[in-house]
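S.K.: Next comes the sequence, and after it the predicted model I'd like to discuss.
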Amino acid sequence: MSAIDWIHSFDRFDGKGGIKPGLERMVAMLDRLGRPHDALRFVHVAGTNGKGSTCSYLASMLQTAGYKVGLYTSPYLIQFHDRMTVGGVNISDADLADIVGQLRPVVEEVAATEAGRPTEFEVLSVVSIMHYARQEVDVVVWETGLGGRLDSTNVVTPLLSLITNVGMDHQAILGDTIEQIAAEKAGIIKPGVPVLTTAWGKALEVIAQTADENGSELLQFDRDFSAERTAFGWDGQTFDWQGPGVAFGGLQIKMLGQHQIFNASLAVAACVKLRELGIEVSEESMRAGLMNTVWAGRLEVVAQSPLTVLDGAHNPEGAQALGAALQELMPERKAVLIVGVMADKAIPEVLAPLLPLASQVIVTRADMPRSASVETLAQMIHGLDPELPVALSQSVEEAFRLARERVQGTDETIVCTGSLYMISEARALFFH
């Protein structure tokens, strides 16, 4: 059995199957390995949307400043190895196999205890910690998988805790109110560790209260740091940033949409705070790092003729952000919309912000059991907009073939959105 097959042999945590959230298995594995995470410095990032982009901006700026950076993200979009990189380089097959060889007896030992058999994500998180410890990285940019309080990644005490926005997602596991979900995200806050956030409203209130209870300094967007967008287009965006005692004008990013200004702003605020902790990142490194940041599947232009955009908007807030960005970028144009969503998502709420921008919709599904059926998606679209033409396709590849046929002779854009698993399949059609 290959290292990847072995990792995939563990159960996923999906709120079902009797798998209980908790850190017992993580602690048990890491204790037996000599607690390698204690020798590493982390920046821990939680939130509903924008975690991956924020992590990517931050890792890029730190790498540009000369640091050896570990980046842990999920899910992967191109290949399995993407989720754990050092200096932008994926873990190798040889390193993965070697680490798994060391970890397997530890996992078997823990599985035989009351803690029980680890989940797939727990195993992945330990593998990544072992990889970063072996590589002796300077900083790990460490993204939560789901939630925060009981997430596998929450075994570390970071230099900083970052929380992006908080919205309605994974309600079956995290709770069905913003306050409950925010409390889970705020679970990454550690005593005395500074917290930076772009959350707002009721979520911000929960985060602020948790920070106060932990004696942690709170830096919040629009109070302690802010950003103002000064230009945007299909080639990128420019913004001015202001924080405590420091300001940067004309920062540039390639990633699209107003929401990316928030993500980049949070990453800049983290760099400024890290400077106070002795991790020096110059203004030049920040500028170059931001400009060089790319993050697959986030309003990503993958073809020009016809203009084709991929975006993994898999929850209501993500769909709203995508809808707002498309309205800005193509106010006079309609889109042929390719949509595929996981069955456990709030599907009508994901569809609603996007359907007004579409001339027609092609529903499809990722090649995995959790995908909603195309018939279900088509029925929901008809319920939201009975007049909107809908075509059904059982594969992502066929969906794109249909979309290209539909846009011929028009100035319409192809927009593919929904599940990140589907976006992964779509990217494979453009990048080999």
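M.R.: Nice, thanks for sending it over. Numbers count the residues shown, from 1 in each chain.
S.K.: CA atoms for contacts and neighbours, from now on please.
M.R.: Will do.
S.K.: Correct me if wrong: Met84 contacts Thr73.
M.R.: Yes. Taking contacts as C-alpha atoms under 8 Å, Met84 lies within contact range of Thr73: 6.8 Å.
S.K.: neighbour-wise, which of the two wins?
M.R.: Between Met84 and Thr73, counted using other C-alpha atoms under 10 Å, Met84 has the larger neighbour count: 25 against 21.
S.K.: do you know how far the residue nearest to that one when sequence neighbours are not counted is from Phe400?
M.R.: Leaving aside its chain neighbours, Met84 sits nearest to Tyr72 (4.8 Å; criterion: C-alpha to C-alpha, 6 or more residues apart in numbering). According to C-alpha to C-alpha, to the nearest Å, Tyr72 stands 31 Å off from Phe400.
S.K.: again, but for Val127
M.R.: Note on Val127: its distance to Phe400, by C-alpha to C-alpha, is 36 Å.
S.K.: Please say which of the two ends up with more neighbours.
M.R.: Taking other C-alpha under 10 Å, Val127 and Phe400 do not tie; Phe400 has more neighbours (23 against 20).
S.K.: The more buried one - nearest residue in space that isn't next to it in sequence?
M.R.: Ile338 (7.7 Å).
S.K.: The one you found in helix, strand or coil?
M.R.: Of the three states, Ile338 takes strand under DSSP: H, G, I helix; E, B strand; the rest coil.
S.K.: just Ala378 next, same as before
M.R.: helix.
S.K.: give the contact list for it.
M.R.: Val363, Val390, Ala391, Leu392 (C-alpha atoms under 8 Å, 6 or more residues apart in numbering).
S.K.: Not counting sequence-adjacent ones, nearest residue to the last one?
M.R.: Read it as Leu392. Using C-alpha to C-alpha, 6+ apart and skipping residues adjacent in sequence, the residue nearest Leu392 is Val363, 5.1 Å away.
S.K.: Check it against this one:
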Amino acid sequence: MTYEEALNKIASLMRFGSKPGLERIQKLLQRMGNPQDSLKFVHVAGTNGKGSTCALIASVLKKSGYKTGLFISPYITDFCERMQINGEKISHEELAEIVEKLFPLVEKMNENGEIITEFELVTAIAFQWFAQKQCDLVVLEVGLGGRLDATNVIQTPLVSVITSISLDHTKVLGDTLEQIAYEKSGIIKDGGVTVCYPDQKKEALAIIRKTAAGRNNRFVLADKKSVVPLSMNLTGTGLLYEDLLVNLPFLGEHQIKNAVTALAVLEVLKEEGYHISGHSVESGFACASFPARMEVLSVNPTIILDGAHNPDGMAALADAVRKYLPGKKITAIVGMLADKDVKSSLHFLAGLFTNVITLAPNNPRAMKAEDLAERFRLNGIPAQAMENAGEALQKGMSLAGEDGALLICGSLYLAGDIRPLVLNLLSKK
């Protein structure tokens, strides 16, 4: 089986959509020999900040000498980004080999009416690969929710982590913070340790505490005061942590809180007997990478890429823009999915941009570029709809000029479309 054939097999399951529940993947994994049971996990759920927190933890563990698996979603430009070991993506050949082995099991289950979804298969592939490679630990990001997410088939993890919770995916997870927190807290298993984001909204925090207590977990609320910000600019954030000078390469106040959460997780792992030195923390943070999250692709000209796609993410983006780009004329390329809270998201972006170019991300759920442009115009912001990402990028850079900034935002799908184009353009310069 070729890599392209493997991707087609995986994509063929997309038509079944997302079906919450663990019974199907449990049966599939049983037929595979339950590879996940041979692994140790840090399991991470939340609305925002999951990916950044996962990236920081995995990077420090790698620098500590542990063979560290990382499972994330969605990917930005390459499907294989979804599963990595020590920062290296699964190879095309390995992915094809595992899909060739597993897909007959999936087809047999489908024939019996047990329909495996795309995310369930991808999760199973990751477990199989991490087990084959004998990872010491796996940092496992939840796909959607937590309680009924396919990743939640694992036994009690080393740490259950709950990052920032806000309203998103409300049709699936519920339309209150309490309901969403209940779903996210479903990853908390009996007899474990739960680490929680330091600025959790009180309604969500109460549910997380209650769930942790009910499952006999030690509860750790990450402490914002454990770090002192020393500097903040486009190259990153300098932090004082204990006696360490840590450079966080991610931008924004919210990323400091994600860093604090990651540091609390690492402290728990040290208590569990893992050797994590101060040098590993410093070097792990410094080289952590997380594309398309306030990612500075270029300082001169200033080009920033961000995949925030819900109101809380947009609020964090707006705060970061005001902090890092004061006084600059900002041109934005924006694309969003129609099923997101576009109205609230645009409210946070009000007043930030001199010019806006709208694009439809490469996704069936994308909002039409002209419809999004009209939303901006109604808010008094000049906006023009375009159809071609390459032309939009050229136009955006022209409008931004040498003294302004270009911000690409609104959707991870849009980020995936444009990021390679920007990098290619910059490489030619």
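M.R.: Yes, it's here. All of these numbers come straight from a predicted model, not from anything done at the bench.
S.K.: picking that back up, which residue in the second structure aligns with the residue nearest to Phe400 of the first structure?
M.R.: In the second structure, the residue matched to Ile338 of the first structure (TM-score structural alignment) is Ile333.
S.K.: So that match versus Pro229 of the second structure, what's the distance?
M.R.: Distance, Ile333 of the second structure to Pro229 of the second structure, by C-alpha to C-alpha: 31 Å.
S.K.: Also Ala55 of the second structure?
M.R.: With C-alpha to C-alpha as the criterion, Ala55 of the second structure and Pro229 of the second structure are 20 Å apart.
S.K.: Can you pick out the residue with more neighbours from those two?
M.R.: Set Ala55 of the second structure next to Pro229 and count neighbours by other C-alpha under 10 Å: Ala55 wins out with 24 against 17.
S.K.: now the strands for the stretch 201-350 of the first structure?
M.R.: For the stretch 201-350 of the first structure, the strands defined by DSSP state E, counting those that start in this stretch occupy 218-220, 226-233, 236-243, 246-253, 300-304, 307-311, 335-340.
S.K.: Could you do the stretch 1-150 of the second structure as well?
M.R.: Assigned strands in the stretch 1-150 of the second structure, in chain order: 41-45, 68-71, 83-85, 88-89, 137-141 (criterion: DSSP E, counting those that start in this stretch).
S.K.: nearest to Leu7 of the second structure, of the ones you listed?
M.R.: Proximity to Leu7 of the second structure, assessed across the strands of the stretch 1-150 of the second structure by C-alpha to C-alpha, is greatest for strand 83-85 (14.1 Å).
S.K.: any idea how far the residue nearest to Phe400 of the first structure lies from Glu184 of the first structure?
M.R.: Using C-alpha to C-alpha, Ile338 of the first structure is found at 33 Å from Glu184 of the first structure.
S.K.: and what of Val43 of the first structure?
M.R.: Here Val43 of the first structure is placed at a distance of 18 Å from Glu184 of the first structure (C-alpha to C-alpha).
S.K.: Please apply the same query to Gly340 of the first structure.
M.R.: 28 Å.
S.K.: try Arg25 of the first structure
M.R.: Arg25 of the first structure is 19 Å from Glu184 of the first structure, where distance means C-alpha to C-alpha.
S.K.: Let me see the contact set for Tyr197 of the second structure.
M.R.: Val161, Ile162, Thr163, Ser164, Leu221, Ala222, Lys257, Asn258, Val260, Thr261.
S.K.: Next, count neighbours for the second one.
M.R.: Okay, so that is Ile162 of the second structure. Neighbours of Ile162 of the second structure (other C-alpha under 10 Å): 31.
S.K.: and what of the fourth one?
M.R.: Ser164 of the second structure has 24 neighbours, counted by other C-alpha under 10 Å.
S.K.: Please name the residues that touch Asn49 of the first structure.
M.R.: Each residue near Asn49 of the first structure by C-alpha under 8 Å, 6+ apart is listed here: Thr164, Asn165, Val166, Gly167, Glu317, Gly318.
S.K.: and of the strands of the stretch 1-150 of the second structure, who's closest to Gln200 of the second structure?
M.R.: Within these, the stretch nearest Gln200 of the second structure is strand 41-45; the backing value is 13.0 Å (C-alpha to C-alpha).
S.K.: Show me the contact partners of that closest one.
M.R.: Identification of contacts with strand 41-45 of the second structure by C-alpha under 8 Å, 6+ apart yields 50, 54, 137-142, 145-146, 157-163, 184-185, 187.
S.K.: Sitting in helices, which of these do you find?
M.R.: For those, the ones inside helices are Lys50, Cys54, Lys184, with DSSP state H as the criterion.
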